[in-house]
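*Asks:* Return atomic coordinates for the entry below.
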Amino acid sequence: MDTRRLQFLVELSRLGSMRAVADVLGTTTSTVSQQIAALAAETGATLLERDGRRVRLTPAGRRLAEHAVTILAAVEAARVDLDPDAEPAGVVRVAGFGQAIRRSLLPVTAQLARQHPAVRLVVSEQEPGEALTKLLADDVDLALTYDYDLAPVSTDPTVASEPLWTTLWGLGVRADDVRRVRGTGTLSVLRAFKKHDWIGNPRNRADEDVIRTLASMAGFAPRFTHSADSLDLVEDLIAADGGVGLLPLDRPTRPDVTVLPLPDPEVRLRAYTCTRRGRDAWPPLALVLDLLRRGQPVSQGL
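*Replies:* Here you go, the predicted model:
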């Protein structure tokens, strides 16, 4: 099997069209078609099928593309091992939640543009569950996810995750309502707002799970009336007397919103990088992961 042809199949699985593959690899659609046809002949499998006026991978094509990623990563790793000065090159697809994209990934994007222009990021904002689904479907190479220490999430055994950073969260309330609080403990803070509407996240239940856990300890059941996955919208809802909800302590807020600390027990968000096991040896992805590790201490917001 000619490993060079595997690259054409991998790019087709990533990009979805022969024209896009040709553009990325600097060749023609005819060459892409010929190389994949030759690969099909080598393997004795049907790799493509018609989908209207386009083509898509067959189940056999998708399986071979998954193997091809690992094969090409191993070949590239061997090449880099023999030629440590070789420059990584390729498109790294990333799905992650907004806070991690802004805080961790955008600085890496700028650094890549300056120092490693042959490596390009394609970024989509996704909540953790959505990002992991895309990772397992091989729609992305890297997922930036999070959970809370009070609501840990287990991942698929085929996924390798590494801590990226942590940050403390508090309870966002109207600034005028701070006077309601009679104590400094987490449960005292929550009890002061037990009759308020609460704001959840429609795309990730972890936020509500944390609030329900703490509210149970405080002796009440929160009434989730609103939902928003944008921190700016959570603030706007709070300011409009739409309720209370979790917000990061280290993020500046509008003047009429205050984030109250939740010191005991703490609410700590934990961010992670997630990849398919064995894929992190692919040089462009390995470079991005290394830049993420070096750009962020493991623990923040302490």
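*Asks:* alpha carbons only for contacts and neighbour counts from here, please
*Replies:* Noted.
*Asks:* how about the helix ranked longest in the chain: buried residues?
*Replies:* Secondary structure of the chain per DSSP state H: the longest helix is helix 59-82. Within helix 59-82, the residues scored as buried using 16 or more other C-alpha atoms under 10 Å are 61-62, 64-66, 68-74, 76-77.
*Asks:* one more to line up against the first:
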Amino acid sequence: MDLTRLRLLVELERLGTMAAVSETTGMGTSAVSKHFAVLEQEAGAQLLAPDGRRVRLTPAGHRLARHAVDILARVEAARAELAGGGEPVGRVELVTFVSVAAPIVLPAVRRLQDEHPGIEVRLIEHEPDEALELLQSGAADLGLVYDYSLVPRRFPDTLTLRPIGTEPLLLSQPSGAPATSRIMTRRRLLGLAEASWIANSRGSDEDELVRRMCAGAGFAPRIRHRIDNLEIVEEVVAAGMGVGVMPKLAAVTRRGVVHSPLGELGGTRRISLAGSTGGWAWRPIALLARYLWEAARGVLDDTAQTPPVPDGGPAAPPAGPYGGAGPLGEG
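*Replies:* Purely as a prediction, here's the structure:
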């Protein structure tokens, strides 16, 4: 039903006459009458009945007028929310990966819900490849995804990427390896040419990362294990059964394991927010994106200098050298 006609119906119930509605709205009486005729067709019920030289609302007309008051109020509330007025309300489906959940996602969501209790955030845990599918299908509204600087990819054109920061990569080795404070050199990496390397079970960009990194040191890695769970990766390393690349956020102090910074040999893991191009203007998404960026500033390196959506308004243009970079799986 047309909102203009619903407003006319509300005014008729309030003012009582067609002439008064015409005077208040600035429409001619004939135009008002035609609007009511169309509204009756849309409603499939008689809304007005003759009453001498005037008209009165039928019971169906009164009932629709009451519904119209509620409908119009909701429309105005929605417009105010989208325009930045009023308290934001809505549900955001956020898809994220494991290693940013505790240091970034949970603090951001807790703060958002404390300060804006009308926003509900539902968390979905997935690796970036699956996250992209959810975002493109509309099953998720906002996603935290990552890629590697050594293996850049492009996102689908239907999504917009907002970089928020980077983290270094470490080489996870059994204890007895050189001190963790020493940045890995090509010579030291070459010493692992015969090691058993660990990658994820998807055989995706992480394989390519390991191959490019090792190629820079002059050898092809022997990938012997494929494990997705990073805690299990560390257990395998602690057992002396292999070595693997570990993002800094996922690395924990563990008996039997040492972590050596890979520096330029491994590049960085770049973490970004991804969402549909038209979705960033919705205030619940804009606010959640800003809170995630603020939480990341104390955790990630090279964090973006400006929030992904400034002041909860329209999205900023893609920033950084990898605005079109795409997703990888977290092995």
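*Asks:* Superposing both, give me the TM-score.
*Replies:* Remark: TM-score between the superposed chains equals 0.69 [TM-score structural alignment, normalised by the length of structure 1]; 230 aligned residues with a C-alpha RMSD of 2.7 Å.
*Asks:* circling back to that earlier point, tell me how far the longest helix of structure 1 lies from the chain's centre.
*Replies:* 23 Å (C-alpha atoms, centre = their mean, to the nearest Å).
*Asks:* Could you name the helices and strands sitting against the helix or strand encompassing Glu13 of structure 2?
*Replies:* Assigned by DSSP states H and E, Glu13 of structure 2 falls within helix 3-15. Packing contacts for helix 3-15 of structure 2, counted by 3 or more C-alpha pairs under 8 Å, 6 or more residues apart in numbering; DSSP states H and E, involve helix 18-25, helix 29-43, helix 59-82.
*Asks:* okay, these in JSON lines with distance to Arg290 of structure 2 next?
*Replies:* Formatted as JSON lines, the helices and strands packed on helix 3-15 of structure 2 follow (distance: least, C-alpha to C-alpha, whole Å):
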{"stretch": "helix 18-25", "distance to Arg290 of structure 2": "42"}
{"stretch": "helix 29-43", "distance to Arg290 of structure 2": "43"}
{"stretch": "helix 59-82", "distance to Arg290 of structure 2": "16"}
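*Asks:* so which of those gets nearest Ile183 of structure 2?
*Replies:* Nearest to Ile183 of structure 2, of all the helices and strands packed on helix 3-15 of structure 2, is helix 59-82, at 48.8 Å by C-alpha to C-alpha.
*Asks:* Superpose on structure 1 and give me the mean offset of the following helix or strand past the closest one.
*Replies:* Counting by DSSP H and E, the element after helix 59-82 of structure 2 in chain order, helix or strand, is strand 90-96. Compared with structure 1 after fitting, strand 90-96 of structure 2 has a mean deviation of 1.1 Å; criterion: mean C-alpha distance after the TM-score superposition for structure 1.
*Asks:* So which bits of the next helix or strand after strand 90-96 of structure 2 are buried?
*Replies:* Scanning forward in sequence from strand 90-96 of structure 2 by DSSP H and E, the next helix or strand is helix 106-115. With burial defined by 16+ other C-alpha under 10 Å, the residues of helix 106-115 of structure 2 counted as buried are Pro107, Ala108, Val109, Leu112.
*Asks:* what does helix 106-115 of structure 2 rub up against?
*Replies:* Residues outside helix 106-115 of structure 2 that contact it (C-alpha atoms under 8 Å, 6 or more residues apart in numbering): Ile119, Glu120, Val121, Leu287, Leu288, Tyr291, Leu292, Glu294, Ala295.
*Asks:* In helices, which of those residues fall?
*Replies:* Filtering the contacts of helix 106-115 of structure 2 for helices - DSSP H - leaves Leu287, Leu288, Tyr291, Leu292, Glu294, Ala295.
*Asks:* Surely the fourth one and Val105 touch.
*Replies:* Yes: Leu292 of structure 2 is in contact with Val105 according to C-alpha atoms under 8 Å; the separation is 6.4 Å.
*Asks:* Show the residue spans covered by the helices in the stretch 151-300 of structure 2.
*Replies:* With helices called from DSSP state H, counting those that start in this stretch, the stretch 151-300 of structure 2 shows them at 186-190, 205-217, 230-238, 283-296.
*Asks:* quick one: which of the ones you listed is nearest Trp197 of structure 2?
*Replies:* Nearest of these (C-alpha to C-alpha): helix 205-217, 8.5 Å.
*Asks:* so how much does the closest one differ from structure 1 once superposed?
*Replies:* With mean C-alpha distance after the TM-score superposition for structure 1, helix 205-217 of structure 2 averages 1.3 Å from its match.
*Asks:* Now which residue in structure 1 aligns to Ile104 of structure 2?
*Replies:* Aligned counterpart of Ile104 of structure 2 in structure 1: Ser104 (TM-score structural alignment).
*Asks:* So what's the residue count around that match?
*Replies:* Neighbour count for Ser104 of structure 1, taken as other C-alpha atoms under 10 Å: 19.
*Asks:* Please tell me how far it sits from Pro163 of structure 1.
*Replies:* Applying C-alpha to C-alpha, to the nearest Å, the value for Ser104 of structure 1 to Pro163 of structure 1 is 12 Å.
*Asks:* Before I go, just wanted to say thanks for your time.
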